[in-house]
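J.: Please find the sequence and the predicted model below.
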Amino acid sequence: MSDAPSVGIVTVNYNSASFIGAFLDSLGRVDYPNARLIVVDAASRDGSSDEIARRRPDAHLLRCDENVGIARGNNLGAACCREQGLDYVLFVNNDTTHEPDFLRTLVEAVDERTMAVPRILYAQDRRLISTHAGDFDWDLGLFRHTYHGKPDGPATRQRRELQTASFCCILLPARAFEAAGPLDERFFMYYEETDFLRRALARGYRLLYVPEAVVYHRESASSGGGWMTPFKQYYATRNRLYLVRKHARSRVRFAGFTLYFWATRVPYLLRYALSGQRAMLKATLLGMFHYYRGRMGRTLEVSDF
């Protein structure tokens, strides 16, 4: 039995047949001695869950009857880690590959009150940073990216503390879920990590960028399409409103954000209408409408656009 802290590697799987093999191969080369793979399959229909079971019979595979989304999927995985008494939870997208020492480097950088994210590079162009991490402007509801899209170099290889990060790859103390609570499943996907990290930081945890740990990300492979699709636009629009309202320090501040939000959405709506981008127009309007109607969680699918 290794004395190294135990880590549950949690990944949510959904129709990943085209890239799951590379992910599993990469994990097989990771040199950390005390890690367990926990896969939450969100009702995949492409045989990828069977491929995982065949290639990694040691993995704890949770098969769901429906697409539970990222928030609930990660909650299920984290709960499994805690039931097994593991020290840390590593959330990681299965459209990633990894340097063999990435997990060891992350574990060595943290303690019981520290969360950590690695330096994530684009798999398609390893000269560019894919890490979505930085600060969050709660008055405007804007993610202030520190690294994303920038060339990799000395400026991206310095440790620093952050306010928020995506859960593409993040190491968390298992006890953080006792302090901050689970991920809010009303988000379904997008912004649930910003909400969770806000709560964890408020309870004395810190978030650290650890550039010595390196991961490669095939961005958007798991959700389909490019940077922004109607499906993503819908959830991003709805959830941004919900996130800022949830953490607004006062009604006046939220009213100010609402005015800013509408003022900046109108040009987009006009552009979508005039350029014939009906799906993006529909996604944006429905995102706003469903927020105001309280329709949260899993509400629309890719096929709805």
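T.: Arrived safely, thanks for sending.
J.: okay, CA-based contacts and neighbour counts for the rest of this
T.: Fine.
J.: all helices for this protein, in order.
T.: Secondary structure of the chain (DSSP state H): helices at 20-28, 48-55, 69-83, 102-109, 176-180, 192-202, 230-247, 251-274, 278-293.
J.: would you turn these into JSON lines with mean neighbour count and distance to residue 61?
T.: Formatted as JSON lines, the helices of the chain follow (neighbours: other Cα atoms under 10 Å; distance: least, Cα to Cα, whole Å):
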{"stretch": "helix 20-28", "mean neighbour count": "17", "distance to residue 61": "14"}
{"stretch": "helix 48-55", "mean neighbour count": "17", "distance to residue 61": "7"}
{"stretch": "helix 69-83", "mean neighbour count": "21", "distance to residue 61": "10"}
{"stretch": "helix 102-109", "mean neighbour count": "19", "distance to residue 61": "21"}
{"stretch": "helix 176-180", "mean neighbour count": "18", "distance to residue 61": "21"}
{"stretch": "helix 192-202", "mean neighbour count": "20", "distance to residue 61": "23"}
{"stretch": "helix 230-247", "mean neighbour count": "21", "distance to residue 61": "27"}
{"stretch": "helix 251-274", "mean neighbour count": "14", "distance to residue 61": "41"}
{"stretch": "helix 278-293", "mean neighbour count": "18", "distance to residue 61": "33"}
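J.: I'd like the ones you listed laid out as CSV, including distance to residue 123.
T.: Rendered in CSV, the data for these read as follows (distance: least, Cα to Cα, whole Å):
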stretch, distance to residue 123
helix 20-28, 11
helix 48-55, 21
helix 69-83, 22
helix 102-109, 15
helix 176-180, 30
helix 192-202, 22
helix 230-247, 21
helix 251-274, 31
helix 278-293, 27
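J.: out of the ones you listed, nearest to residue 170?
T.: For these, proximity to residue 170 was assessed by Cα to Cα; helix 102-109 is nearest, at 8.8 Å.
J.: structure B:
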Amino acid sequence: MNAPRVSIIILNWNGWRDTIECLESVYRITYPNYDVIVVDNGSKDNSIEKIKEYAEGRIEVNSKFFEYNPNNKPIKVFEINEDDAGKGRFNRLLYEKFDVDRRMILIKNKNNYGFAGGNNVGIKFALSVLNPDYVLLLNNDTVVDRYFLTELVKVAESDENTGIVGPKIYYYDYNGRSDVINFTGADLVLWRGAEKRYGFRDIDKGQWDRIMSIDKIEGSCMLVREEVFKEVGLFDEKFFCYWEETDLCFRAKNKGYKIVYVPQARIWHKVSATSGGEINPFKIRLLIRNSLLFAFKNLDFHLREMFLLYLFLVALWKYLAIYLFYYKSPKVYIAFLNGILAGLKIGKIDVNNEYQN
């Protein structure tokens, strides 16, 4: 029986150094049937040239997680622009002549469309041209274990109602350690606009080594059955980045698909490498804005009202203390307030127009 085809989509935006380390780890995996699609989101740092130099074998990747493999270079790069990708213009016959670890598709977006929009370009291309059974969304600032995809597919294939699966995610480096957990799945606490995150900052001692059905898989690594995209749609590009994977998981679960955490699959994540760290104005503004967008889009009236009450009676003052007194960052708290205003504005527009139609 042939292994299901998996199209791996890696989004790059001004982060070629992270991307080539991620690629080098991907090209070492044991899974036999995959595509690598790098989507460049309008980078301005010569990422396209550097990724091609890596593929030619001209840049050696150093990592604490693996040894560089010169034996699968050069990797044939099939470079296409955003317009051709959207129209499905691609020489698949030539592409299929190369081994899975000797080929790469490189899609060049004109602009930065965020996590949601950038990945959607790659997803649309994969579904229309390559016809995969699954699409794997993988952050460029990750390193993967050799067996991670085999384990993810094994669990996904065990139940046709499983729509999205994800791995155990470690911090790439947590005070010098590589065994500190960042994510083992999450359940949503809808009335707070929050999630109950499992395994967060635990040292891994096997305590999260059970397969679990959950509400959410993190977008840094999620394997999605192709039927999910066809039935519930792609990422909602209004989110730009953050909460878009929560929204996708929520929609998939409402359609009856299971969301499953797979502990045997492992990756390491340089958390918030693209956005500039875990606490910064850009990230905080989008997180709160998008939590409101999610609430207006997906929650019923009563849950939405509970969320808004919690936001204004509790969260507003809680984060005042955290951002002003603990982090001593007025800019971050102002970004938090701006995010609330932006979320209320976009949420009201969406509820009145799109989501009630």
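T.: Happy to help now that I have it. The model shown is predicted, which means the values in this text are computed figures rather than measured ones.
J.: Give me the TM-score for these two chains.
T.: The TM-score (TM-score structural alignment, normalised by the length of structure 1) is 0.90; 293 aligned residues with a Cα RMSD of 1.9 Å.
J.: For residue 151 of structure 1, find the nearest of the helices of structure 1.
T.: Ranking these by their distance to residue 151 of structure 1 (criterion: Cα to Cα) puts helix 102-109 first, at 20.1 Å.
J.: which helices and strands does that closest one pack with?
T.: Where contact means 3 or more Cα pairs under 8 Å, 6 or more residues apart in numbering; DSSP states H and E, helix 102-109 of structure 1 is packed against strand 114-122, strand 206-217.
J.: and the last one, what other elements does it pack with?
T.: So the one you mean is strand 206-217 of structure 1. Of the remaining helices and strands, those touching strand 206-217 of structure 1 by 3+ Cα pairs under 8 Å, 6+ apart are strand 96-98, helix 102-109, strand 114-122, strand 160-162.
J.: That strand vs structure 2 - mean distance after superposition?
T.: Here strand 206-217 of structure 1, set against structure 2 after superposition, deviates by a mean of 1.0 Å using mean Cα distance after the TM-score superposition for structure 1.
J.: Run the angle between that strand and strand 114-122 for me.
T.: Here strand 206-217 of structure 1 runs at 30 degrees with respect to strand 114-122, directions being taken by axes from the mean of the first three to the mean of the last three Cα atoms, to 10 degrees.
J.: could the helices and strands packed on helix 102-109 of structure 1 be laid out in JSON lines, adding mean neighbour count and distance to residue 89 of structure 1?
T.: Putting these into JSON lines (neighbours: other Cα under 10 Å; distance: least, Cα to Cα, whole Å) gives the following:
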{"stretch": "strand 114-122", "mean neighbour count": "25", "distance to residue 89 of structure 1": "10"}
{"stretch": "strand 206-217", "mean neighbour count": "22", "distance to residue 89 of structure 1": "14"}
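J.: now those as CSV including distance to residue 171 of structure 1?
T.: As requested, these are exported to CSV (distance: least, Cα to Cα, whole Å):
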stretch, distance to residue 171 of structure 1
strand 114-122, 5
strand 206-217, 10
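J.: Any idea which of the ones you listed gets closest to residue 181 of structure 1?
T.: Nearest to residue 181 of structure 1 among these is strand 114-122 (15.0 Å), distances taken as Cα to Cα.
J.: Please compute how far that closest one lies from its chain's middle.
T.: 12 Å (Cα atoms, centre = their mean, to the nearest Å).
J.: Can you list the helices and strands that that strand packs against?
T.: In terms of contact count using 3+ Cα pairs under 8 Å, 6+ apart, strand 114-122 of structure 1 is assigned the packing partners helix 102-109, strand 169-173, strand 206-217.
J.: Dump these to TSV, plus distance to residue 259 of structure 1.
T.: Written out in TSV, the entries for those read as follows (distance: least, Cα to Cα, whole Å):
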stretch	distance to residue 259 of structure 1
helix 102-109	41
strand 169-173	34
strand 206-217	31
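J.: Out of the ones you listed, the one nearest residue 235 of structure 1 is which?
T.: Nearest of those to residue 235 of structure 1, taken as Cα to Cα: strand 169-173 at 20.7 Å.
J.: What residues in structure 2 pair up with that closest one?
T.: With TM-score structural alignment applied, strand 169-173 of structure 1 matches the range 221-225 in structure 2.
J.: same question, stretch 279-294 of structure 1
T.: Mapped onto structure 2 using TM-score structural alignment, stretch 279-294 of structure 1 spans residues 331-346.
J.: quick one: the matching stretch to structure 1 mean distance?
T.: Overall, stretch 331-346 of structure 2 averages 1.5 Å from its counterpart (mean Cα distance after the TM-score superposition for structure 1).
J.: How far does that stretch sit from its chain's centre?
T.: Computed by Cα atoms, centre = their mean, the chain-centroid distance of stretch 331-346 of structure 2 equals 23 Å.
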